[in-house]
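1. Return atomic coordinates for the entry below.
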Amino acid sequence: MKRNQILIVVAAIVLVGVLFFLPKVVVNEEDKSNLAKSESPAATPEGHSEDDGHDHGAEAGAATEAHMTASPEQLLALTTARAKYNKASDEQTRNRVAPELAEAYANAAKYDSAGYYYEIAANARGGEKSYKRAGDAYYEAFTFAATQERASELGAKARSMYEQVLKNNPTDLDAKTNVAMTYIATTNPMQGITLLREVIASDPNNEKALFNLGILSMQSNQYDKAAERFQKLVSVNPAHVEGTFYLAVSLAETGQKEDAKALFTKVKGMSSDPALTASVDEYLARLN
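-> Got it, this is the predicted structure:
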C-alpha cells in the first residue's frame, strides 16, 4: 500500500472512526488531444493517460493533489516512444515497439496505458514474463481507480493477464495475491479472501498477503484479527513501516492504548515523511 493510501486511511479513522479506503485513489483525465500540450509537469497527474487511441475511461476526483506528476524528461521519452509506435507501418513492427511504449508510460506513472501496450506485446509474444508485466501495470492502475466501475474494469484486465501467468506458474504467489485483491473490489470479495488464505497456507510469512489480510480485517472492524496479522508481519519484517503503523492502529482500537502509543512513536522513528508524522501525531493526540 502506498504512503498516500496510508494517510487517506488515517484521515478516515480520525474523521469517522472506520477504515474503508481500498483501493487507493488517483485521477485519470483523458480529454487531451495532444501529449505535447501537457508537457508541463504540473499538467500530468500520476495515473493519468493521454488520448492514445484506445478507451481507458475518464476519471476525476479530489485525489489529484496527492500524487506526483510526470517529469518533462518522462514526457519527452513518452512522446518519442509514441511517435515511433505510430509511425510503424505494420503490426509486427508495432508489436515489437509496444514494450518500449509501455515502459515509457509506466515510467510516467500512466499505468492503464502501460498495461494496454504490455498486453499487446504479451499477446504477440506470449510468455509468463510478458503477461506478468501487463498484469502488474493493470494492477497498479487498478489501485489508483477513482470509481468502483473503473476498479472493476482494471481489476478484470489484471486478472486476465495474471491468469496466463498462473496457468504456466501456479506457484507465483505475488500474482495470486494481486488477483485476490482485485476480487475484493467485486461483488464476490470472499473469493479474494480465500485466495489470500491459500497464499498464507503456501507461505505463512508472505508479507503482501499478511498485510492485505490485516487491512481487510480492519475494514470489517475485526481489529483483534488485524492485530494478529500485523503482529506476524512485523515479526517477519520489523522494518515494515506500514505494518507497524497498522498494528498500532489495531491495538488502539482494541483498547491496548499504551502498546499502541509505543508503536506509533516507533513509526515516527522509522519514517521521515512529514505527512505520516503529522498523521501519527494526530492519532496519538486521540489516545492521550
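2. rest of the way, CA atoms for contacts and neighbours
-> Noted.
3. And the host helix or strand of residue 232, what's buried?
-> Assigning secondary structure by DSSP states H and E places residue 232 in helix 223-236. For helix 223-236, the neighbour count (16 or more other CA atoms under 10 Å) marks 223, 224, 225, 226, 227, 228, 229, 230, 231, 232, 233, 234 as buried.
4. Show me what it is packed against.
-> helix 207-219, helix 241-253 (3 or more CA pairs under 8 Å, 6 or more residues apart in numbering; DSSP states H and E).
5. circling back to that earlier point, dump the buried residues of helix 223-236 into JSON lines; add distance to residue 186 as well.
-> Shown next, in JSON lines, are those (distance: CA to CA, whole Å):
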{"residue": "223", "distance to residue 186": "23"}
{"residue": "224", "distance to residue 186": "25"}
{"residue": "225", "distance to residue 186": "23"}
{"residue": "226", "distance to residue 186": "22"}
{"residue": "227", "distance to residue 186": "25"}
{"residue": "228", "distance to residue 186": "26"}
{"residue": "229", "distance to residue 186": "23"}
{"residue": "230", "distance to residue 186": "25"}
{"residue": "231", "distance to residue 186": "28"}
{"residue": "232", "distance to residue 186": "28"}
{"residue": "233", "distance to residue 186": "26"}
{"residue": "234", "distance to residue 186": "29"}
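6. To check against the first, give me the structure of this:
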Amino acid sequence: MTRSQLILLLGASALVVILFQLPRSVVENEQLQEVTETESHSMEIPQEVENQINELRRLINQEENVDKKANFAHSLARRFLDYGAVDSAARYAEVIQLWVQRPSELVADIYFIAYERSSGPEEAKDYAVKAREVLQKLLEKDPTNLVLKNRLAMTLVVSENPMAGVSMLREILAQDETNRQAILNLGLLAIQSGQFERAKERFENLVSLNSADHEAKLYLAVSMMEIDQQSQARLLLEEILATQDSIPAIKMMANDYLNSL
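-> The predicted model follows:
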C-alpha cells in the first residue's frame, strides 16, 4: 500500500484524523446561555440523535444549577463532535467556561476532540492551543493525571516544540509502562513519520496487553502492510471483522484495508 493510499484510508475516519495533522518532523525515536449553531455538518444526523440534541437543549435552558447545566452542554457538544459539527461543539466549550469560571475538564475534552476531528491543520492547531491552555491549568492542580497529560502531549506535537510532546509521552511510560494511550500515541507518531517497524513494536505491545484491543490490531495490521508482512496483516484484519464487539468505524477501516491487499 502506498503512503497516499494509507493517508486516504486512515484520513476517512475521525479516529485518526489527528495522525495526518501532525508535523512530519516529529519522529518517535531516541533522537452564554444562547448558542448560535452552524447548520453545516459533515455527516447527516439521524433523527434519534436530533431528538437527543433537542432534549439536551431543553434541559440546558431549564436547568439553574451551573454544574448540571455544564454537563448537559458537554453532552450536547459531544453529539455535535460525533457528527463533525466541530464549530458548534466549540461554542458550547466557550459557554461552559463562562458558566463555571474555572479550568474545566469538560471544556478541555471538547477542545481536544475538536482538535482531533478538525477538517484541516490550521483549524486543528487553533483547537490544540485552546485545549492546551486548559489542560496545563488542570495539570497544575492535578499533575499525576495521566489522561490529561497524554492529551497535553498530543497538543504539544503540533506546537513549535513538537519533541516536547514526544518527551512527555515517554515520561508517562516511565511512570506507567503499560499506559495504553501513551503507547498508542507513540505508535501513531511512528506511523506518521514512516517508522513502521517501531510502530509495529508499539502495537504488538498493546495487543499483548489486551488481545481484545481491536484498534491496536488495526494499526498493527497497517504497520505490517507497510513492511511487506501482508499475510500476517490479513489475518489480523480478518480477525477484527469476525469479532462482534469491534466498533463499526474500526470494522469499516479493516474491511477497506483487507480489500486493498
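7. ok so, going back, the helices and strands packed on helix 223-236 of structure 1 into CSV, with extra columns for mean neighbour count and distance to residue 199 of structure 1?
-> CSV is the format used below for these (neighbours: other CA atoms under 10 Å; distance: least, CA to CA, whole Å):
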stretch, mean neighbour count, distance to residue 199 of structure 1
helix 207-219, 22, 7
helix 241-253, 24, 18
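8. distance from the helix holding residue 232 of structure 1 to structure 2 after superposition?
-> When structure 2 is overlaid, helix 223-236 of structure 1 sits 0.6 Å from its aligned residues on average, using mean CA distance after the TM-score superposition for structure 1.
9. now the angle from that helix to helix 207-219?
-> The directions of helix 223-236 of structure 1 and helix 207-219 differ by 160 degrees, with axes from the mean of the first three to the mean of the last three CA atoms, to 10 degrees as the criterion.
10. In structure 2, what range does helix 223-236 of structure 1 match?
-> Using TM-score structural alignment, helix 223-236 of structure 1 corresponds to residues 196-209 of structure 2.
11. What's the match for residue 90 of structure 2 in structure 1?
-> In structure 1, residue 90 of structure 2 lands on residue 112 (TM-score structural alignment).
12. typed the wrong thing, it's residue 154 of structure 2
-> Under the alignment (TM-score structural alignment), residue 154 of structure 2 maps onto residue 181.
13. got it, and residue 177 of structure 2?
-> Match for residue 177 of structure 2 (TM-score structural alignment): residue 204.
14. tell me which residues of whichever strand or helix holds residue 89 of structure 2 are tucked away?
-> Taking DSSP H and E as the criterion, residue 89 of structure 2 maps to helix 86-100. Buried positions in helix 86-100 of structure 2, judged by neighbour count with 16+ other CA under 10 Å: 86, 87, 88, 89, 90, 91, 92, 93, 95, 96, 97, 99.
15. and which of those residues is nearest residue 119 of structure 2?
-> Nearest to residue 119 of structure 2, judged by CA to CA, of the buried residues of helix 86-100 of structure 2 is residue 86 at 8.8 Å.
16. wouldn't that closest one be in contact with residue 118 here?
-> Yes: with contact defined as CA atoms under 8 Å, residue 86 of structure 2 reaches residue 118; the gap is 6.8 Å.
17. picking up where we left off before, which two in the buried residues of helix 86-100 of structure 2 are spaced the farthest apart?
-> Once CA to CA is applied, the buried residues of helix 86-100 of structure 2 give 86 and 99 as the farthest pair, at 20.3 Å.
18. Which positions within the helix or strand where residue 130 of structure 1 lies qualify as buried?
-> Assigned by DSSP H and E, residue 130 of structure 1 belongs to helix 128-143. Going by neighbour count (16+ other CA under 10 Å), the buried part of helix 128-143 of structure 1 is 128, 130-143.
19. Fine, thanks again, bye for now.
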